[in-house]
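Engineer: okay, sequence plus prediction incoming.
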Amino acid sequence: MSRRHARSAAADALLPWVLPAIVLIVWQWTASMELVSAKLFPTPLMIAQAGWKLFASGKLGHHMGISLQRALLGLLIGGGLGFALGIANAASKTAYRLFDTTIQMIRNVPHLALVPLVIIWIGIGETSKVFLVALGVLFPIYVNTYHGVRNVGSELLEMGSVYGLRPRELFFHILLPGALPSIFVGLRYALGVMWLTLIVAETIATNEGIGYLAMNAREFMQADIIILSIILYALFGKLADLLAKALERRLLRWNAAYRA
């Protein structure tokens, strides 16, 4: 029985990677037929070789580290602000009336359309890139945090008050746990926005980051490095989503819907 369970678990773990593997095989075969120039449509093996050369030289690790730093800093700033505003506006009618209309107006402006203005205001340094990422992740986390807190049943809060819980205890034992499923939905959506924003932000004049690799490779018609950069963004996005799901399962073990 345990062996059958182990085989089933292994199959479940491998199943999501079947389609990407098929795509790679078809891609390798199609590119190997040389229907298109290898310089324009390199094979996965050529891309892997280019990636290995960059990694061995230390350049790939450096640029990946810079991109991760920008992404995480923007997520911490924008996500923290969105979380705080969501809690405040859900808990206080005065805060909601004061801030929500302005937040919703700004939310409906595509933040990537602000790139020219951000360059004029902030410049082309690291601050502008982090600012764009923070702005992108703020709104998904704000909306879902607000929604999650507002949807915690009032009867639970009344029950907590009857048992003598103080406001701080009501927040940490009832409001926050009840809002976590919605907050994690916002976080996972924000992670996707984070990488999308970073791709655009790293096209602003820079000499570091994965986006720089792609822009520099474009100048020299290095399609393999351009595709490598795109794949790295995709892998980072998948890894971030896996970490968010693992954290979600850990913090929501008490919820039957999140048990294995």
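Structural biologist: Now that the structure is in, tell me what you want to look at.

Engineer: please make it C-alpha for all contacts and neighbour counts, starting now.
Structural biologist: Will do.

Engineer: wait, doesn't T203 sit right on R218?
Structural biologist: No - taking contacts as Cα atoms under 8 Å, T203 lies outside contact range of R218: 11.5 Å.

Engineer: neighbour count winner among these two?
Structural biologist: Taking neighbours as other Cα atoms under 10 Å, T203 and R218 compare with T203 leading, 18 against 14.

Engineer: how near is the more buried one to A113?
Structural biologist: 14 Å (Cα to Cα, to the nearest Å).

Engineer: just G82 next, same as before
Structural biologist: Applying Cα to Cα, the value for G82 to A113 is 20 Å.

Engineer: check it against this one:
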Amino acid sequence: MTVIEAPAPAFEGDERVVRRRLGPGRRFRGAFWIGPAVVLALWSAGSATGLIKPAILTAPWDVVIAFQDQWVNHDLLGNVLSSLARAASGLAFGVVAGGVLAVVSGLSRAGESLIDGPIQIKRSVPTLALIPLFIAWFGIGQEMKIVTIALISLVPIYVHTHNGLRGIDGRYAELAETIGIGRGEFVRHIVLPGALPGFLLGMRFAVTSSLLGLVVVEQYNATAGIGHMITLAEQYGQTDVIVVGLVIYGVFGYCADTAVRLTARRVLAWRQTLEG
């Protein structure tokens, strides 16, 4: 008679191995750049073989030449810094306002009654559709552009932070009451850290949204910025310069999103998830 031995009990280390085998696998160094590198390789191969016509999309090497020309003979650095200043200012205002509103609404029933309804109404109205109204209120200068970017960034910060606050297990509150922790300590040490994953997720959406707003507002009477450069290139039919601007926008967004993801991984190292 064949004897079948029972499997050895799974210890903590074994469980880690199983989770790693069933999850996404071991992380590669520099994995953030693999996808963009593949896209660049396909773009280069398509341009070199003629599958991608220059009239459709400028070849990467022509984009590099146009970038050098804009850097040496035009004020590309000034345009980049101008765009970054607009995006950073609008994003900062949006993050602060969205975070404060989310905390007030998430920690207070009265605050939720006053704040959550208008924010949900705002979600159904595209911010870019409000630009004509903002022009009437703030003019066509820098203030309108920053307000637009801030309002676009505010919504994802509010929504995800508010969801993070409301999603905290109520048993933590019961435990805090049992051991006599005050409301202030409970909010500082349990509620806000518990809402941090939602806030950082909202940051990823807010960064992308701020760049979307930047692309649009820089088409309105901008005297500097990547959008201004693209507008001039469109008037003169300089497709390569347009692609330079689009690539810079893409690099902005990808680097900002990567920075938020790396920050989240370090700050939330205590969480056991498939990502980390």
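Structural biologist: Noted; the coordinates are in hand. Note that the structure is predicted; figures quoted are calculated from it, not measured.

Engineer: quick revisit: out of G82 and A113 of structure 1, which sits in the more crowded spot?
Structural biologist: Just comparing G82 of structure 1 and A113: by other Cα under 10 Å the higher neighbour count belongs to G82, 27 against 9.

Engineer: map that one across to structure 2 for me.
Structural biologist: Structural alignment (TM-score structural alignment) places G82 of structure 1 against G98 in structure 2.

Engineer: element containing that match?
Structural biologist: When secondary structure is defined by DSSP states H and E, G98 of structure 2 falls within helix 76-107.

Engineer: tell me the buried residues in the helix or strand following that helix?
Structural biologist: Tracing the chain C-terminally past helix 76-107 of structure 2 and defining elements by DSSP H and E, one meets helix 109-123 next. Burial within helix 109-123 of structure 2, assessed by neighbour count using 16 or more other Cα atoms under 10 Å, is assigned to E112, I115, D116, I119.

Engineer: how far apart are helix 109-123 of structure 2 and its match in structure 1?
Structural biologist: Between helix 109-123 of structure 2 and its aligned stretch in structure 1, the superposed structures give an average distance of 1.3 Å (mean Cα distance after the TM-score superposition for structure 1).

Engineer: what's the matching range in structure 1 for that helix?
Structural biologist: Alignment of helix 109-123 of structure 2 against structure 1: residues 93-107, by TM-score structural alignment.

Engineer: quick one: that stretch to chain centroid distance?
Structural biologist: The gap between the average C-alpha position of stretch 93-107 of structure 1 and the chain average comes to 24 Å, counting by Cα atoms, centre = their mean, to the nearest Å.

Engineer: same question for stretch 63-70 of structure 1.
Structural biologist: Mean C-alpha position of stretch 63-70 of structure 1 versus that of the full chain (Cα atoms, centre = their mean) differs by 14 Å.

Engineer: which residues touch it?
Structural biologist: Contacts of stretch 63-70 of structure 1 from elsewhere in the structure, counted by Cα atoms under 8 Å, 6 or more residues apart in numbering, are E126, K129, V130, V133, L198, E208, G209, I210, L213.

Engineer: please redo it, this time with the cut-off set to 6 Å
Structural biologist: V130, E208, G209, I210 (Cα atoms under 6 Å, 6 or more residues apart in numbering).

Engineer: buried residues, that stretch. List them.
Structural biologist: Using 16+ other Cα under 10 Å, the residues of stretch 63-70 of structure 1 that count as buried are H63, M64, S67, L68, R70.
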